[in-house]
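1. requesting a structural model of the entry that follows:
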Amino acid sequence: MVEKLKGFLSRFYIGLIILFLYAPILVLVMLSFNNSRSRVTWGGFTLQWYGKLFSNGQIMEALVTTLVLATASALIATVIGVLGALGIHAMRQKNYQIMMICTNIPLLNAD
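-> Model (predicted):
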């Protein structure tokens, strides 16, 4: 009986955490299609706000800049990561162990 209660409480707790994390996002997405200028009342479904968003030149320029920077940083990080992995793999056994200890230090430190 106690184990069932613990299981229920743990699932309930995780459910609450997920609800508090994702409910505001879902509300924001739903309200982005609201036809009313007020965020309190539902005025019907519309795509006019997205039309205004994509017709704004400054926002589209910021989007392009964001996508270029994200792609470039992901590419650079991938190249550095692959080169580092190849370098670590090519090390001798003693140097490899030292490198693995050094790379695990941030995982062991709390902050």
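
2. only C-alpha atoms for contact and neighbour calcs from this point on.
-> Noted.

3. relative to Ala77, how far out is Leu16?
-> 35 Å (CA to CA, to the nearest Å).

4. Tyr96: how many residues sit nearby?
-> 15 (other CA atoms under 10 Å).

5. how about it: what's its closest non-neighbour residue?
-> Excluding the flanking residues, the one nearest Tyr96 by CA to CA, 6 or more residues apart in numbering is Ile88, at 6.3 Å.

6. what is the neighbour count of the one you found?
-> 16.

7. that one sits in which helix or strand?
-> Per DSSP states H and E: Ile88 is located in helix 57-89.

8. one more, for comparison:
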Amino acid sequence: MPGSSVYLPTTDFNWTERAFALYAQGRLTVTEHTADGVSGVVVSGPCPRCDHHFVDRRSLDALTGLAGVNRNGEGEPSDLILLDVTCGCGIPHEGAPEGATGCGVSFRIELKRL
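-> Coordinates of the predicted model:
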């Protein structure tokens, strides 16, 4: 349930569905950017499980010419961006292992490349 403060490492698909709903509502945002020829994204908003605010920054193609989840069979950028995100809200959660930075939930966001 959203707002849970207990740490739970989970990848249950319902968190991906909740993330999609938050994205559709404009509460969870994904911003794509390019700097010095390297594309990246910033995912920001409430965690779909604990509802605490988090910011996830990542590069999409720091290593060019390699095939992967965000590239097609020829190694070119795909029209879709698949992001596997783990809560990094920084709020202490009951039962969390030392060094954990969120509630433990991981979810996927799928977007069309701009």
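
9. TM value for the aligned chains?
-> Overlay of the two chains. TM-score (TM-score structural alignment, normalised by the length of the first structure): 0.20; 40 aligned residues with a CA RMSD of 4.5 Å.

10. only the buried residues of the helix or strand encompassing Leu82 of the second structure, if you could.
-> In the assignment (DSSP H and E), Leu82 of the second structure maps to strand 80-86. Of the residues in strand 80-86 of the second structure, 81-83, 85-86 count as buried by neighbour count, 16 or more other CA atoms under 10 Å.

11. and what of stretch 76-92 of the first structure?
-> Ile88.

12. just stretch 16-24 of the first structure next, same as before
-> Of the residues in stretch 16-24 of the first structure, none is buried (16+ other CA under 10 Å).

13. show me how far that stretch is from its chain's centre.
-> 15 Å (CA atoms, centre = their mean, to the nearest Å).

14. what's in contact with it?
-> Identification of contacts with stretch 16-24 of the first structure by CA atoms under 8 Å, 6 or more residues apart in numbering yields no residue at all.

15. neighbours around the closest residue to Leu83 of the second structure other than its chain neighbours, how many?
-> Leaving out its chain neighbours, the residue that sits closest to Leu83 of the second structure by CA to CA, 6+ apart is Ile109, at 5.1 Å. Residues near Ile109 of the second structure, counting by other CA under 10 Å, number 16.

16. can you classify Ile109 of the second structure as helix, strand or coil?
-> In terms of secondary structure, Ile109 of the second structure is strand; the call rests on DSSP: H, G, I helix; E, B strand; the rest coil.

17. wait, doesn't it sit right on Arg18?
-> No - using CA atoms under 8 Å, Ile109 of the second structure is not in contact with Arg18, being 10.3 Å away.

18. setting aside sequence neighbours, what's the nearest residue to Leu80 of the second structure?
-> Distances taken as CA to CA, 6+ apart place Lys112 nearest to Leu80 of the second structure, at 4.5 Å, with adjacent residues excluded.

19. how far away is the one you found from Ala35 of the second structure?
-> 19 Å.

20. and if you look at Glu17 of the second structure?
-> Glu17 of the second structure sits 31 Å away from Ala35 of the second structure, going by CA to CA.
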